[in-house]
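# missing the sequence, but the structure's below:
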């Protein structure tokens, strides 16, 4: 993963982290146990975007959840509800669009699950 370099990238990742941290369902995720899934950011890309009247950036974020199947599925549903409905405060920018893209899951021999989730966002400079 390339480093997060632009102001909109930093603001977007901070807003996503704050949204997740503020939700009671995710409480205690920092402590690793075998009941809560692990959430990892696999990649985060940002490309300049412009229309006739606006300038901003398109963001692609790939997440991976790994852990017990029921917990991963619940976490995925919860993330989708939080992030798609989110109105993230982004200094100097606003979130014009946010969508959940492709989800790819794999059930492992030990009964755990790995789920990759693509997130897409469009930020516009104010």
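Cool, got the structure. Predicted model only: the values in this text are computed from it and were never measured. Numbering: from 1, shown residues only.

# could you use CA atoms for every contact and neighbour count after this?
Will do.

# next, the buried residues of the helix or strand hosting residue 74.
Following DSSP states H and E, the helix or strand that holds residue 74 is helix 69-85. Burial within helix 69-85, assessed by neighbour count using 16 or more other CA atoms under 10 Å, is assigned to 69, 71, 72, 73, 75, 76, 79, 80, 83.

# show the subsequent helix or strand relative to it.
strand 93-107.

# okay, the angle between that next one and helix 69-85?
Angle of strand 93-107 versus helix 69-85, following axes from the mean of the first three to the mean of the last three CA atoms, to 10 degrees, is 160 degrees.

# remind me what the helix or strand following strand 93-107 packs against, helices and strands.
Using DSSP H and E, the helix or strand that follows strand 93-107 in sequence is strand 112-125. Identification of packing neighbours for strand 112-125 by 3 or more CA pairs under 8 Å, 6 or more residues apart in numbering; DSSP states H and E yields strand 55-68, helix 69-85, strand 93-107.

# one more to weigh against that first structure:
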């Protein structure tokens, strides 16, 4: 009788991983996004996480590619059920790399859910 192997449980995707994948999609998948670190964040009224990313352009530099991405990030509407991105900032920029800080906040109205 064959032994049934346990299937790994799907891991919930964190807000940080969803932000990273949406940055990649915004750039037309011409970048790779690596999480540098995450830190809990809180104020009197809100709780969330501060995320730090390195965004690396793949291949040769396109004249305006990384610059266009840097300009698009602050106005991008990230879709993260149960959270919202309250702040996103490019802290460093070169021809092939961005360093990005983002703040995701737990939405007080929509409860976070497993992805």
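Cool, got the structure. Quantities reported herein were computed from a predicted structural model and do not represent experimental measurements.

# would you pull the TM-score for this pair?
Taking TM-score structural alignment, normalised by the length of the second structure as the basis, the two superposed chains have a TM-score of 0.69; 97 aligned residues with a CA RMSD of 2.4 Å.

# with distance to residue 7 of the first structure added, can I get the helices and strands packed on strand 112-125 of the first structure in a markdown table?
As requested, those are arranged in a markdown table below (distance: least, CA to CA, whole Å):
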| stretch | distance to residue 7 of the first structure |
| --- | --- |
| strand 55-68 | 10 |
| helix 69-85 | 19 |
| strand 93-107 | 9 |
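
# quick one: which of those is nearest residue 16 of the first structure?
With CA to CA as the criterion, residue 16 of the first structure lies closest to helix 69-85 of those, at 7.2 Å.

# that closest one vs strand 55-68, what angle?
160 degrees.

# helices and strands around helix 69-85 of the first structure, which ones?
Applying 3+ CA pairs under 8 Å, 6+ apart, one finds that helix 69-85 of the first structure contacts helix 7-22, strand 55-68, strand 93-107, strand 112-125.

# quick one, which of the ones you listed gets closest to residue 40 of the first structure.
Ranking these by proximity to residue 40 of the first structure (CA to CA) places strand 55-68 first, at 5.2 Å.

# and the angle for the closest one with strand 112-125?
170 degrees.

# quick one: map residue 44 of the second structure onto the first structure.
Aligned by TM-score structural alignment, residue 44 of the second structure pairs with residue 52 of the first structure.

# measure residue 57 of the second structure to residue 78 of the second structure for me?
Separation of residue 57 of the second structure from residue 78 of the second structure (CA to CA, to the nearest Å): 20 Å.

# again, but for residue 93 of the second structure
21 Å.

# same deal with residue 23 of the second structure?
Taking CA to CA, one finds residue 23 of the second structure at 9 Å from residue 78 of the second structure.

# which one of these two has more residues nearby?
residue 23 (22 against 17; other CA atoms under 10 Å).

# returning to what we had before: now distance to residue 47 of the first structure too, for the helices and strands packed on helix 69-85 of the first structure, in a markdown table please.
A markdown table is the format used below for those (distance: least, CA to CA, whole Å):
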| stretch | distance to residue 47 of the first structure |
| --- | --- |
| helix 7-22 | 10 |
| strand 55-68 | 5 |
| strand 93-107 | 15 |
| strand 112-125 | 10 |
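
# closest one to residue 38 of the first structure among the ones you listed?
Of all those, it is strand 55-68 that lies closest to residue 38 of the first structure, at 5.2 Å by CA to CA.
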